[in-house]
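K.L.:
Below is the structure, and that's it, no one-letter string:
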């Protein structure tokens, strides 16, 4: 499922191509690209849920001034999101890339992924997808895109 999300993001959203709105046409195209219909349906449902989160009353409730909150992860979240990924989420909050609402959206979308393994690189892509879909977070999206694609200069210690 995550491969399909990456395919869609890279080929439609991130490349500024016109997004195919018709689910049947999109499903046919993804099938021709070699993806299985069941996985395609899961990926499309994942994207629809992301759109629902962005528009939901839950987001409105999360958008209140809670910038100094500390996130306590559930046992299921800890099992899914490793220490490095949780640390990266906190790092993004400290940079201002994620706020309270977008952090919760990222965690929600990570928990709904149907993947056996989930890495820090996968998290970065989920963050990028979430920020792309939330109006008013263009600067955060650009900052995250820079973090994802820029190679560090010089020697690393």
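P.N.:
Alright, I've got the coordinates. Not measured: the values here are computed from a predicted model.

K.L.:
C-alpha only now, for contacts and for neighbours.
P.N.:
Fine.

K.L.:
Show me what counts as buried in the strand or helix carrying residue 59.
P.N.:
Residue 59 is part of helix 57-62, with elements assigned from DSSP states H and E. By neighbour count on 16 or more other C-alpha atoms under 10 Å, the buried set for helix 57-62 is 59, 62.

K.L.:
Over to stretch 117-137?
P.N.:
Those would be 118, 120, 123-134, 137, for stretch 117-137 by 16+ other C-alpha under 10 Å.

K.L.:
same question, stretch 85-93
P.N.:
In stretch 85-93, the ones that count as buried by 16+ other C-alpha under 10 Å are 85-86, 89-90, 92-93.

K.L.:
Sitting in helices, which of the residues you listed do you find?
P.N.:
85-86, 89-90, 92-93 (DSSP state H).

K.L.:
dump the residue contacts of the spatially most central residue of the chain.
P.N.:
Centroid check for the chain by C-alpha atoms, centre = their mean gives residue 126 as the closest residue, at 2.1 Å. Going by C-alpha atoms under 8 Å, 6 or more residues apart in numbering, residue 126 touches 106, 109-110.

K.L.:
and the comparison structure, right after this:
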């Protein structure tokens, strides 16, 4: 029953996006991207070792091409600050690489971080302001 309601909502949203001028291929790609995010959020039990990891993350050549030094630095900062877990970092990287972009910008990575945190039920209000560039980060 939930799946039918979800598909109904998705169909309605797809129609609204189409009426707003979005291409069908873009809409389909966006739904696929979010489906991948949902899949990652539900696969949590498979990554117990990663959750407890304190290993240094090394990026492969294809990842370095797609995620510039600023984006990788942001991810290291967020993980080192305890905002992202290693598992969430990997979710961000996976979703960044799933974008149909030659290079993923740091602003795109910021939005992906927010979506990953929200998808996992984590709400960092100060992070939303920081990641969207509306304020300087301050933990008080």
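P.N.:
Everything's here; your move. Just so it is clear, the structure is predicted and the values come from calculations on it, not from any experiment.

K.L.:
Residue in structure 1 paired with residue 135 of structure 2?
P.N.:
Mapped onto structure 1 by TM-score structural alignment, residue 135 of structure 2 lines up with residue 151.

K.L.:
and the gap between that match and residue 145 of structure 1?
P.N.:
Counting by C-alpha to C-alpha, to the nearest Å, the gap from residue 151 of structure 1 to residue 145 of structure 1 is 12 Å.

K.L.:
Comparing the two, which shows the higher neighbour count?
P.N.:
residue 145 (17 against 8; other C-alpha atoms under 10 Å).

K.L.:
Remind me which helix or strand the more buried one belongs to.
P.N.:
helix 138-149.

K.L.:
Now do the buried residues in that helix.
P.N.:
140-141, 143-145.

K.L.:
Output the contacting helices and strands for it.
P.N.:
helix 120-133 (3 or more C-alpha pairs under 8 Å, 6 or more residues apart in numbering; DSSP states H and E).

K.L.:
which residues does residue 153 of structure 1 contact?
P.N.:
With C-alpha under 8 Å, 6+ apart, residue 153 of structure 1 has no contacts at all.

K.L.:
cool, residue 63 of structure 1 as well?
P.N.:
100-101.

K.L.:
Kindly report the same for residue 59 of structure 1.
P.N.:
Here residue 59 of structure 1 is in contact with 53, 101 (C-alpha under 8 Å, 6+ apart).

K.L.:
Kindly recompute the last result at 10 Å.
P.N.:
52-53, 100-102, 104-105 (C-alpha atoms under 10 Å, 6 or more residues apart in numbering).

K.L.:
and the aligned partner of residue 66 of structure 2 in structure 1, how many neighbours does it have?
P.N.:
Alignment note (TM-score structural alignment): residue 66 of structure 2 maps to residue 80 of structure 1. Residue 80 of structure 1 has 19 neighbouring residues, counting by other C-alpha under 10 Å.

K.L.:
So residue 80 of structure 1 sits against residue 108, correct?
P.N.:
No: Residue 80 of structure 1 is beyond contact range of residue 108, at 11.3 Å (criterion: C-alpha atoms under 10 Å).

K.L.:
Between the buried residues of stretch 85-93 of structure 1, which sits nearest residue 66 of structure 1?
P.N.:
residue 93 (11.6 Å; C-alpha to C-alpha).

K.L.:
end-to-end on stretch 22-39 of structure 1?
P.N.:
Where stretch 22-39 of structure 1 begins and where it ends lie 17 Å apart, using C-alpha to C-alpha.

K.L.:
In a markdown table: the contacts of residue 59 of structure 1, plus secondary structure.
P.N.:
Shown next, in a markdown table, are those (DSSP: H, G, I helix; E, B strand; the rest coil):
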| residue | secondary structure |
| --- | --- |
| 52 | helix |
| 53 | helix |
| 100 | helix |
| 101 | helix |
| 102 | helix |
| 104 | helix |
| 105 | helix |
